[in-house]
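A.B. asks: Here's a sequence, model it:
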Amino acid sequence: MEKVVDFIRKQFKEPEQFIPLHAPVFVGNEKKYLNECIDSTFVSSVGKFVDRFEADIKAITGAKSAVATTNGTAALHIALHALDVSTHDIVITQPLTFVATCNAIKYTGATPLFVDVDLETMGMSSSSLRTFFEEHCELRTGRCIHKRTGEIVKACVPMHTFGFPCDIKLIVEICEEWNVAVVEDAAESLGSWVGKQHTGTFGKLGVFSFNGNKIVTAGGGGCVVTDDIELGKKIKHLTTTAKQPHPWAYRHEELGFNYRMPNINAALICAQLECLPQFLEKKRTLATAYKMFFEKQEIIFKWEQEGTTANFWLNTLLLKDEHQKTAFLEATNKNGVMTRPIWDLMTTLPMYQDSLDVPIPNAEYLASRIVNIPSSVII
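C.D. replies: Okay, here's the model as predicted:
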């Protein structure tokens, strides 16, 4: 393990100090734009940087509509709410994900149900998804009905784990057969592509996160993207407390949410987005170095699948077993190199442990073996 620690320290040019998992990097116009925002006095939810951020995201992803939000969880919640997901509905997702994915589903009152993941992508398995539909669902008057509960399967939320694109094309194709809307959890995959199409733009809606540990950050922040212009307008309205336009009156005709991204956060993310191409290049350089090193150590370093481009948000190792994983985590963290295991499976959490209809052997296998290693942009 000493070789691993020494190699990581060499990449980060840090012989002694603590090396975090993924720290933000500010090397562009962050201070300039923040000062502009402060001088303008528009530091809350109205201002030019919010508008610019939404335009920038459309340009980067190719989506026709983008709506800024306070964070990625809020983005996913409002996306599902805008599709009328509610109590007594079912939303399919994966058990190998950050808890915010499932929490956002639960906020709507819907029940999350889990299908397995692929060993290669660590994202939703299209074959497990198809099995779920064929064994547990039926179409009635154009709606996908869960045969055991009689509830409507309203949406499917696949996640691009650590920035590695899942089999999203086939997932969308299967869901279209069953009349189930796809909302992509692309929180971790800004800068990831399937062919020439950006993640987050395959489903009805896609969501991104700009938390402090992402490739680019607004301090917090998120957004919803879609090619449905009218749906985008609806989401923008709902995130601004559903307030009707009026010179002075406060009129709200439906339930809305205060999910607006403040202009001061938008100023920060606009500067960060200018650096995104540079950051992606630096992260690929680090990932390539890791790949070459760990292959010599006979440790599997997770790589992008053919036909996809990963952003390598978090560099990922697949170890031999639980014992090796624990030993790796103990040795690296003891020596000031931050590593972490993958999230606890959602099916092991008390609020979601009864939400399973199909086996999840791949998710269980990965959960016992995956670790993430330092992945910050090195300038």
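A.B. asks: can we go C-alpha only for contacts and neighbour counts from here?
C.D. replies: Fine.
A.B. asks: Residue 188 and residue 256: what is the separation?
C.D. replies: Note on residue 188: its distance to residue 256, by C-alpha to C-alpha, to the nearest Å, is 26 Å.
A.B. asks: Repeat that for residue 360.
C.D. replies: According to C-alpha to C-alpha, residue 360 and residue 256 sit 37 Å apart.
A.B. asks: For the comparison step, fold the sequence that follows:
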Amino acid sequence: MDVDTFPQRFVELLKRALPDRDTFTALHQPSFGGREWEYVKDCLDTGWVSSVGQYVDRFERNLAEFTGSPYAVAVVNGTAALHICFVLAGVKAGDEVIVPSLSFVATANAVAYCGAIPHFADVAKGTLGLDPDKLKLHLQHIAELRSDGHTYNRESGRRIAAIVPMHTFGHPVDLDPLIELCAQYRIPLVEDAAESLGSYYKGKHTGTFGKLAALSFNGNKIITTGGGGAILTGDPELAKAAKHLTTTAKLPHRWAFWHDRVGYNYRMPNLNAALGCAQLEQLPQLLNRKRKLAERYKETFAAFEGVDWFEEPQNAKSNYWLQAVLLDPALIHARDDILDLTNREGLMTRPVWTPLHRLPMYGDCPRMNLDTSEELERRIINIPSGPDLIRE
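C.D. replies: Alright, predicted model coming up:
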């Protein structure tokens, strides 16, 4: 491979894989091909646009049915969902929560909202999510299960209150060994499933393995409610508490305002839920188109020396939310040239997030060895991934 011409060749192949266009190609543009206008107009016509309405309840029922989760609670965004997951999992101020360093900042921010401290763990090359083998060795070194039934970090003295796998770009983490670790150390598993609606691990939908899980329906997700998220849980008491907390902890009454604890104004508005109901109806078709786009990219880049196509892990079925390529380690110096050239050509590409341990507000947080996160950050490029880039 001629290093000097590598970025230009990358752009040529990317154009070959995409439909002919004379406009800008977004990284991930929502697809509105169903009853969105009808449902949203119904909210406007009836006046039910805020956090009470038939579409909120309907969206929760449909979401629970699709994911196989017994309960779903709709909220204003994925970060709010994750925040409430941590509150209900018992995360307290001064605790530590184990999160992947290679993740969107919301994963760590939701920990910080609780007054807790992110403890950064490394990821695996095969999943891009938490590496259970490295985490096991790390916990053997720093973790101590005490007589009170909680695990503490020997080095900091702080309780480890949760372990949070994040399903990167919709690719499921290897969950079984993480579940075993959580059981061994009596640490709750809370899934950051924000990116993985429609993804499955060993035949079971992501977000249904832990005590609680968070989903996101931001404008760039596989389906969108504009802004929105949801909490998944199999525990009826946690589901009840989630709905109560996210509705300002107000007790039901015809007119009285009585709140029994500090709550949050996190409930999803009916207007957003209406959009979500229409989007959920199309999700199987969107997933099929995303998979076909992944196959097209894989075929296009197959013979391109210097680029590895990232495929779903073993025992998993990914929603392929964001398509990703990995540059050969010898070509990482070309990453920014590729990003610059593609974006100048009207093809939106992005690097993966800056590892969280390098952000200024998290620079002093505890961490394990993060070599893989550092390496992948230099190698990953996300390329246009919207479902409308391919048709059935």
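A.B. asks: Can you pick out the residue with more neighbours from residue 188 and residue 256 of structure 1?
C.D. replies: Higher neighbour count among residue 188 of structure 1 and residue 256: residue 188, with 28 against 17, using other C-alpha atoms under 10 Å.
A.B. asks: Show me what that one lines up with in structure 2.
C.D. replies: The equivalent of residue 188 of structure 1 in structure 2 is residue 195 (alignment by TM-score structural alignment).
A.B. asks: quick one: that match is in a helix?
C.D. replies: No - assigned with DSSP: H, G, I helix; E, B strand; the rest coil, residue 195 of structure 2 falls outside any helix and is coil.
A.B. asks: if I pick the nearest residue to it once chain neighbours are set aside, what's in contact with it?
C.D. replies: For residue 195 of structure 2, ignoring the flanking residues on the chain, the nearest one in space by C-alpha to C-alpha, 6 or more residues apart in numbering is residue 170 at 5.0 Å. Taking C-alpha atoms under 8 Å, 6 or more residues apart in numbering as the contact definition, residue 170 of structure 2 lies against 193, 195-197, 199, 318-322.
A.B. asks: ok, which stretches of the stretch 51-200 of structure 1 are strands?
C.D. replies: All strands of the stretch 51-200 of structure 1, identified by DSSP state E, counting those that start in this stretch, fall at 65-69, 89-93, 111-114, 137-140, 143-146, 152-156, 181-185, 193-194, 197-198.
A.B. asks: And those strands: which comes nearest residue 76 of structure 1?
C.D. replies: With C-alpha to C-alpha as the measure, strand 181-185 is the member of these nearest residue 76 of structure 1 (7.3 Å).
A.B. asks: which residue in structure 1 lines up with residue 112 of structure 2?
C.D. replies: In structure 1, residue 112 of structure 2 lines up with residue 106, judged by TM-score structural alignment.
A.B. asks: How much space separates its match from residue 60 of structure 1?
C.D. replies: According to C-alpha to C-alpha, residue 106 of structure 1 stands 30 Å off from residue 60 of structure 1.
A.B. asks: How about residue 39 of structure 1?
C.D. replies: Residue 39 of structure 1 sits 28 Å away from residue 60 of structure 1, going by C-alpha to C-alpha.
A.B. asks: The two - which one has more neighbours?
C.D. replies: Each of residue 39 of structure 1 and residue 60 has its neighbours counted (other C-alpha under 10 Å); residue 60 has more, 13 against 10.
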